[in-house]
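Undergrad: Below: sequence and its predicted model.
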Amino acid sequence: YFGAKSANQSQNNSKGPCEDAGGNRYKNLNQTVRIFLYCLIFLVSVLGNSLIIAVLVRNRHMRTVTNLFLLSLAASDLMLCLFCMPFTLIPNLMRDFVFGSGICKVAMYFMGISVSVSTFNLVAISLERYSAICNPLTSRTWQTKSHAAKVISATWVVSFLLMLPYPISSTLVPFTRVNNSTGNMCRLVWPSDVIQQSWYVSLLLLLFLVPGIMMMTAYGLISLELYRGIQFEMTNRKSSRDRQCSTDSIKPGDNDGCYLQPTKKGELAHLQNSTGSAKSTLSRVCSNSSTSNLMAKKRVIRMLLVIVCLFFLCWTPVFAVNAWRAFDRRSADKLLSGAPISFIHLLSYTSACVNPIIYCFMNNRFRQGILSTFTCCSCPKGGGVGRGAGNVGSGHEGGVACPVCPPPTVQ
């Protein structure tokens, strides 16, 4: 998985002196495309995740429970870029691992940790969103920053322990090329095939199938909850178009447009008669802009579907190849060596590129936080806080002082 290829792979990559000009052109084009895509995804991932970390670290008012998980996800995705992509592309192009045995072990270890932490963070985010949307009242008692910090710490500790076989088993394996030169491959050497097969099957379950099922279940229930909210609002608008929705205590935000509050007996009776499935103590309350709420819920449902689809699209090929290679290494190396395995790895690395876009840059508050951060970075030399720095992304009426810029100095 993590760039560990068999010794005969490099031999398969070379066709010998009889290779024609058309094959050379195709090989050069293939290599150029690979280098371009790797560099593009590497730059986008590093810049995107670094920007997320900078914004969340410098803006204390944005350190919510969800954003703490996003901060951990950005850190693990950044680690994935730094330790996976260079140590996969460069040895593949050079047909030699030139970084030494120590870097081989360290790179392997941190590659595994980054993948594990990213997966666990995605699962934690899905469960947190499910609890916040589907059980908003009960989730408030335990969804705190301290609880989120404990969960994040547990994911990192478990990942560090889970991936210990990588530095133990990874080593440099020499091989002979077609031109009789010697190269090295950073590979995992297992005591037996049974242990190797058990390891990759365990990873398939722990880091792909079980997390994927949990994410599908959580986001499916969220989508069902939001769909019921859409149906209720549409039914409510048809049955009572003249009724004004109260917004004194709850204001619409930029989340999913689904709100809960205690109801009066008359409203509860009307709700039970109209829907027949309402609970005895709570009912949904639509905002003063029910149309915008409907659109917001539909956008959230589409986003959740995109999250699940991208997770399986990015990680299915690489975990399938791992399992295939564990049980039939010869055929896997023969068919997937060279460009195919590079593009499969590249597809998995795109998860570190799309995660910042899906989870952060599509969020209005996070975009305001970016503006606030960069506005704060351009503070006047006189020490005063400009009007724009205090107002952008503050989230309060009248604006607040920028938390990063220094206070005005008294001459």
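TA: That came in fine, so what should we check first?

Undergrad: contacts and neighbour counts: CA atoms only from here.
TA: Fine.

Undergrad: Can you pull up the most central residue in the chain?
TA: A centroid search over the chain (CA atoms, centre = their mean) returns residue 355, at 3.7 Å, as the residue closest to the centre.

Undergrad: That one sits in which helix or strand?
TA: Take DSSP states H and E as the rule and residue 355 turns out to sit in helix 339-356.

Undergrad: Mind checking what helix or strand follows that helix in sequence?
TA: Tracing the chain C-terminally past helix 339-356 and defining elements by DSSP H and E, one meets helix 364-377 next.

Undergrad: Could you give me the buried positions within that following helix?
TA: Counting neighbours by 16 or more other CA atoms under 10 Å, one finds that the buried residues in helix 364-377 are 365, 366, 369, 370, 371, 372, 373, 375, 376.

Undergrad: residue contacts, the second one?
TA: The reference is to residue 366. When contacts are counted by CA atoms under 8 Å, 6 or more residues apart in numbering, residue 366 is found next to residue 360.

Undergrad: how much space between it and residue 12?
TA: Per CA to CA, to the nearest Å, residue 366 is found 48 Å from residue 12.

Undergrad: So what touches stretch 316-326?
TA: Counting by CA under 8 Å, 6+ apart, stretch 316-326 makes contact with 1, 193, 196-197, 200-201, 204, 208, 331-333, 344-345, 348, all of which sit outside it.

Undergrad: Residue 109 sits in which helix or strand?
TA: Secondary structure assigned from DSSP H and E places residue 109 in helix 101-134.

Undergrad: tilt between that helix and helix 339-356?
TA: If you take axes from the mean of the first three to the mean of the last three CA atoms, to 10 degrees, helix 101-134 sits at 40 degrees to helix 339-356.

Undergrad: Can you list the helices and strands that helix 101-134 packs against?
TA: Counting by 3 or more CA pairs under 8 Å, 6 or more residues apart in numbering; DSSP states H and E, the packing neighbours recorded for helix 101-134 are helix 65-94, helix 145-162, helix 165-169, strand 170-176, helix 210-239.

Undergrad: then this one, side by side with the first:
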Amino acid sequence: MAGLFNSSRSSNSTEVLGNLTSRYVRAYLETGGPLTQGELSAVSAAYGAVFLVGVLGNLLVAVVLLKVPHMRNPTNYLLLNLSVADLLFLLVCMPVSLIETWVSFPWILGEFVCYFSPYMEFVTFHASTLTIMVISVERYYVICKPLHCKETLTGRFIASVLVVLWPAAFITSLPVLFITRFRQIDSVGPEPLYTCETDSTFWAKVYLLSSAAVFYFLPIVLLSGCCLVISRHLNTPDIQPSVGQRAAMDNRIRSRKQVTYMLLAVAVLFFICLLPYRSTLLGLMYAPQEMMQLMGNKGLLILIIICRIMVYINSTVNPILYNITSTKFRRAFKQAIGITAGNETSRTGTGNETNNTRRMHARRRSTAV
């Protein structure tokens, strides 16, 4: 989020930044940024907590699929892909955002990071959105067209989808490299000063608006439609089971509902957390300069920090949602980290002792008769 939000803040004031004299630059550097030391420490603590929980949680999803064989299915491979995108986002973009919060002006991370960080930000956003769209379609086929699903949604098919998905995310994010600008401004001392900005040109606005439409608003419509159809199908199954099959079918429907609700929660949270980011990014692009001046540097920076934390929270809470909404995932998480090994052994031992006791009683009764 480095290049885009930092630059969006300055995109409507590029002329001002370009005409800064050394006197004004020196005054800015001497007075420090708009946030106090205490506020910066609080933001850093929040960033650190979100980063730690997010990295560990998303790594644990990969560990679950590696160590628990029965969790390896197409849906969970898609969730693993979502965790990969979240990990990339946290590891690449979050440290840059934290440094930028502490030193909001000038840009101190160099030209490569200026272009690479916002580019990877959009790559991970697009990959996450495409993954959620694939998950919604996969759920539709699993629940509404189960016979067709067995022939189509194989592991090989999901792998081929992911092979196409990531190049699509990288390609559709390429325009970010062309609307980002690494600029040199007046220097205070011997070292030059730089800013990392986003152009506010017509084509920059077109791309950001198109990205929001294709990778935010359109997926919401698709997801809503799939969820509506899936909900109707789960509540009114096509096949009426016999008395003997009813219990098995009820369990199957309950399991499918649980997975569907889990994926729905992931998708809803994704779109809610990205709404402030998308809205603010477009607002900074189209808002008049007077409105930005009215908010002031501190107000604008606080708004940007809130948007960033919302997006980082989204990349953090998915593994927590899996544990809350899915019994299978909760058991698999425990099994992956070795929590249930002793409990299951004790339960197995108790079961064996109970069976042996029952056999002994049966033998005693038969002897007595």
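TA: Alright, I've got the coordinates. Since this is a predicted model, take the numbers as computed values, not measurements.

Undergrad: what's the distance between the helix holding residue 355 of the first structure and the middle of its chain?
TA: The gap between the average C-alpha position of helix 339-356 of the first structure and the chain average comes to 12 Å, counting by CA atoms, centre = their mean, to the nearest Å.

Undergrad: Report the buried residues of it.
TA: So for helix 339-356 of the first structure, counting by 16+ other CA under 10 Å, buried means 339, 341-356.

Undergrad: now the strands for the stretch 251-400 of the first structure?
TA: In the stretch 251-400 of the first structure, the segments counted as strands under DSSP state E, counting those that start in this stretch are 260-262, 282-284.

Undergrad: if you compare those strands, which one is most tucked away?
TA: strand 282-284 (a mean of 17; mean count of other CA atoms under 10 Å).

Undergrad: what's the helix holding residue 355 of the first structure aligned against in the second structure?
TA: Helix 339-356 of the first structure corresponds to residues 302-319 of the second structure when matched by TM-score structural alignment.

Undergrad: any chance of the buried residues of helix 364-377 of the first structure in CSV, plus distance to residue 30 of the first structure?
TA: Conversion of the buried residues of helix 364-377 of the first structure to CSV gives the following (distance: CA to CA, whole Å):
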residue, distance to residue 30 of the first structure
365, 41
366, 38
369, 40
370, 37
371, 39
372, 42
373, 40
375, 43
376, 44
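
Undergrad: and which of these is nearest residue 159 of the first structure?
TA: The shortest separation between residue 159 of the first structure and any of the buried residues of helix 364-377 of the first structure is 28.0 Å, and it belongs to residue 366 (by CA to CA).

Undergrad: Aligned against the second structure, show me the partner of that closest one.
TA: That one, residue 366 of the first structure, aligns with residue 329 by TM-score structural alignment.

Undergrad: One more: residue 220 of the first structure?
TA: Using TM-score structural alignment as the criterion, residue 220 of the first structure maps onto residue 228 of the second structure.

Undergrad: And residue 312 of the first structure, by the same measure?
TA: For residue 312 of the first structure, the aligned residue in the second structure is residue 271 (criterion: TM-score structural alignment).

Undergrad: That match is in contact with residue 219, isn't it?
TA: No: between residue 271 of the second structure and residue 219 no contact is recorded; they are 9.2 Å apart, counting by CA atoms under 8 Å.

Undergrad: And for the aligned residue in the first structure for residue 89 of the second structure, the neighbour number?
TA: Using TM-score structural alignment, the equivalent of residue 89 of the second structure in the first structure is residue 80. The local packing of residue 80 of the first structure (other CA atoms under 10 Å) involves 26 other residues.

Undergrad: try residue 257 of the first structure
TA: 26.

Undergrad: what's the neighbour count on the nearest residue to it once chain neighbours are set aside?
TA: Closest residue to residue 257 of the first structure apart from its sequence neighbours, by CA to CA, 6 or more residues apart in numbering: residue 293 at 4.6 Å. The local packing count at residue 293 of the first structure equals 23, with neighbours defined by other CA under 10 Å.

Undergrad: same deal with residue 18 of the second structure?
TA: Neighbours of residue 18 of the second structure under the rule other CA under 10 Å: 13.

Undergrad: Test my guess that it contacts residue 185.
TA: Yes: between residue 18 of the second structure and residue 185 a contact is recorded at 5.9 Å, counting by CA under 8 Å.

Undergrad: shared neighbours of those two, anything?
TA: With the criterion set as CA under 8 Å, 6+ apart, the contacts of residue 18 of the second structure and residue 185 do not overlap.

Undergrad: And the contacts of stretch 316-326 of the first structure, which is closest to residue 47 of the first structure?
TA: Nearest to residue 47 of the first structure, judged by CA to CA, of these is residue 348 at 17.8 Å.

Undergrad: quick one: contacts for the closest one?
TA: With contacts defined as CA under 8 Å, 6+ apart, residue 348 of the first structure is in contact with 314, 315, 318.

Undergrad: If we use 10 Å, what do you get?
TA: With contacts defined as CA atoms under 10 Å, 6 or more residues apart in numbering, residue 348 of the first structure is in contact with 115, 310, 311, 312, 313, 314, 315, 316, 317, 318, 319.

Undergrad: What distance do you get for it to residue 4 of the first structure?
TA: Here the distance between residue 348 of the first structure and residue 4 of the first structure works out to 15 Å (CA to CA).
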